[in-house]
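# model the following, please.
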Amino acid sequence: MVMCIKGIHIFISVFTASLFLAVTAWLTAPDGLNPLDAILKVYTTGLGNYFGTFFFIFVLGAIFGKLTAISGAADSVASFIIGKLGEKAVIPSVVVACAILAYGGVSVFVALFTVYSMMVSMFKKANLPRRLIPVVYFAGARSFVMIMPGSPQIQNLIPMKFLGTSATAGLVPGLLTAAFQVVLVIVYLSWLFRKVKASGEGWGDDDAVASKGNVPQSTAKDKPQPHVIVALLPMLILLLVLNLLKCDPAIALFCAIVAGLIIYARYLNWKAIISNLAAGTMEGVTSLFNTAVIVGFGALVIKLPAFQESFQTIANSGMSPLMVTAIAVGALVFISGSGSGALSIAMPLIASLFPAAVVDQGALHRVANVAAMSTTPPFN
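Next up, the predicted model:
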């Protein structure tokens, strides 16, 4: 976690931690797993299995996100929401715009490129400090959306693979939990902004600070954009195929991509379409690899006697299977630094320990999903 926060590449950080874990575990138990096998067999197997299992979800999701960006669809949706709510409602407008994009299947990173320039303009006019832009953005794009039933985000899709559930599993508890989190997010942000305003902190005069480095910019500002209803159609198709037709997430994403290519046709630069989709593919592969290296670390963790003993102690404590799931997933999030990584590590164990005869799988799905967002570090 410290290395990631310091900006060291995720693979170097995770591999260093994995090597340290393998060596120290071997020193404390010499007849156990030796460091060479721990890295070459356990770590790489965990990494490879995750990469293969979720390859199409990550890649197709990134391609769909790229399609919404280059067509101007994401810009259209964000501009419409923010324009309707107005600059006087900075917090709700940005949160709602980001949430709709994320729930529509646009990746967190693509949505950031879409709304960043609008957020800068709104914050500057309202004289709000630029350091709070990430807080408001992630409040909309990466909080309650990730735990809402029906969400096409990876944290809601992973439990499906192991429990045989749908994306809407645990519908009512999931919606209530998401609504509760929406209230908490809005209340907290309102309090935070009042506090900042009371202290006299504002946007500041040093605009050079905000322009250093690679500042995200929208990709479709200088060309015609689809009407907001047209822009939303492929996103709605994604949600319908995923949630009503109960198709595999990869199939739902593929259908959304085909729909996007047809519906956004007049807004696409067809001469550059292959290079743009290839760029989206590489973004998906990069995101998948970064998560897979964390899953490899988690695969190593669960092989250690200390983890096995701890997990068995929790599992046999007499607590509800839902409580066991929440604790196990939450602990692995903190250990691995990744919500999706923790789910991929924990769900095979949980699925085998708590089959449908023991606990409702929909409830298990939703609890695991919520727990995956409980202790996620800010660098994830």
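# rest of the way, CA atoms for contacts and neighbours
OK.
# Gly204 - how many residues pack around it?
Number of residues near Gly204 (other Cα atoms under 10 Å) recorded here: 12.
# quick check: it vs Asp222, distance?
According to Cα to Cα, to the nearest Å, Gly204 and Asp222 sit 28 Å apart.
# ok, now Ile133?
For Ile133, the distance to Asp222 (Cα to Cα) stands at 24 Å.
# another for comparison:
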Amino acid sequence: MNFGILVLLLALILFGLLAFKQISALILAPLVTIFVIVCSGLPILESLKTAFMPAASDYVTSYFLIFFVGALFGAVYQHTGAAESISKTLAGLCKGKFVAPIIMTITGILTFGGVSGFVVFFVIYPIALNMFKEANVTRRLIPAAISAGCWTWSMYGPGSPSIQNVIAMNSLGTPATAAFIPSVIAAIGSYVLIFVWLEMRTRSFTKKGIVFKDTSLKFQLSAEEMEIDNDKNLPNFWISIIPIAAILICFNGIHLAVETSVFIGVALATILMWNRVKGINGWIAVFNEGAANSGVSILNTAIVVGFGGVVKNTQGFADLVELLKTFNMPALIFVMVTVAICAGACGSASGGMGVAFNALTDTYLSLGAHLEDVHRIAAIAAGTLDSLPHQGAQITLLGICKLTHKEAYFDIFITQIVIPFISCFLFIIVTAVL
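You can find the predicted model right below:
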């Protein structure tokens, strides 16, 4: 095997193993990046300054405001009881059943509605936490339920406003609803499989006696987070969903920027539920907590993006792209494999799609693939190997949920790598039949 490609493979394995050992991403990403730099024969300090840090800082520049307002929104919803109000109502409707699949569904609807996945993390987590608490279901499934809603069927369904769909549209000149019928079937198949898996795992954990209160978890919840008070005075359900509805209307209906839309949601929630927090000092504490959460979350993600910035500049990555061009397989399977590998190497679905389209679009066409089919299979495949343990979004979400890779990653692996690959093959089969 080409030495440069071997280095990248070893780096991904190292990243995954150390992530499972619960080493902070702030230490892990620079450490593995230096390993890649040294093995690739690049100057260490110069590479860190000219590739690693620019990639990380560009990410912070592009997304800090989204993280910031999203974290503020999440903090407001947690401390005013709005999240608990929504969760109690939903838990009552489903009578404590299908909690994880319902969280996955709600998350997907918000994401398909145009709310950024990172914003959804902060908005949904307090709702999910309370629903899982009410139903006495293990919180080990919260990360898989939330991220599956963000990064699977809602990301690659036809018409999705996701960045993956937009990249394919811009690169290939195809519509948002490209390959509509097989896309719908693949998205529905993905949703059903994830729904079944999450419910099956819920019942399996409960049968083993693993429920919400779990002293074996590394990070324990606070007394406030563990408390169940059925007599607690909570905001009205309809009042609680008004700010969320406002975000969706502002972003999708009025077409305001997502940062502006979420800020409006924060302001509206603060006004509507002002009396739910004790005075100005209480609100300052809420906003301080949200601001602190946003800083930690975006740094955990940006630092991993920095790793991808170095990887894309190595000869090993260039050799990997050239190697992929030599694969001899059916057109859509070739697209699936190449996009998935690029996404895994970059640790990013959007980054992997960008690299694959830039390097391989002519190859896809030479194999006889239709552009609309390439669009959709690439969007699905990009959401597979990008979800390996080094992905910044997963590290961020696990941090928000106060869980480790060891405790929660297996269900992420099934719902966001195994099932999307199944959806890829379902799409290919339907496309062949039609």
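# fetch the TM-score of the aligned pair.
Once superposed, the chains reach a TM-score of 0.74 (TM-score structural alignment, normalised by the length of structure 1), with 349 aligned residues with a Cα RMSD of 4.0 Å.
# neighbour-wise, which of Ile133 and Asp222 of structure 1 wins?
More neighbours surround Ile133 than the other of Ile133 of structure 1 and Asp222, with 17 against 8 (other Cα under 10 Å).
# for the more buried one, helix, strand, or coil?
Secondary structure, DSSP: H, G, I helix; E, B strand; the rest coil: Ile133 of structure 1 is helix.
# what's the helix or strand for the nearest residue to it once chain neighbours are set aside?
Closest residue to Ile133 of structure 1 apart from its sequence neighbours, by Cα to Cα, 6 or more residues apart in numbering: Met119 at 7.1 Å. Using DSSP states H and E, Met119 of structure 1 falls within helix 108-125.
# re earlier: trace the residue nearest to Ile133 of structure 1 over to structure 2, please.
When structure 2 is aligned by TM-score structural alignment, Met119 of structure 1 is paired with Phe132.
# Ile263 of structure 1 too?
Match for Ile263 of structure 1 (TM-score structural alignment): Leu272.
# which residue packs closest to its match, ignoring adjacent ones?
Once flanking residues are discounted, Leu272 of structure 2 sits nearest to Ile239: 7.4 Å by Cα to Cα, 6+ apart.
# all helices of the stretch 151-300 of structure 2, in order?
153-156, 163-172, 180-207, 223-226, 237-248, 258-272, 279-311 (DSSP state H, counting those that start in this stretch).
# so which of these is the most surrounded?
Of all the helices of the stretch 151-300 of structure 2, helix 153-156 carries the top mean neighbour count, a mean of 29, counting by mean count of other Cα atoms under 10 Å.
# what's that helix in contact with?
Here helix 153-156 of structure 2 makes contact (Cα atoms under 8 Å, 6 or more residues apart in numbering) with 108-109, 111-112, 160-162, 164-165, 183, 187-188, 190-191, 376, 379-380.
# list the contacts of the corresponding residue of structure 2 for Ile273 of structure 1.
Aligned counterpart of Ile273 of structure 1 in structure 2: Trp283 (TM-score structural alignment). Residues in contact with Trp283 of structure 2 (Cα under 8 Å, 6+ apart) are Val277.
# same check on the one 4 residues further on?
Contacts for Phe287 of structure 2 were tallied using Cα under 8 Å, 6+ apart; they are 72, 75-76.
# among the residues you listed, the buried ones, what's the ChimeraX command?
Of these, the buried ones can be selected in ChimeraX as follows, counting by 16 or more other Cα atoms under 10 Å:
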select :72,75,76
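# in a markdown table: the contacts of Phe287 of structure 2, plus secondary structure.
What follows is the contacts of Phe287 of structure 2, written out as a markdown table (three-state DSSP):
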| residue | secondary structure |
| --- | --- |
| Leu72 | helix |
| Ala75 | helix |
| Val76 | helix |
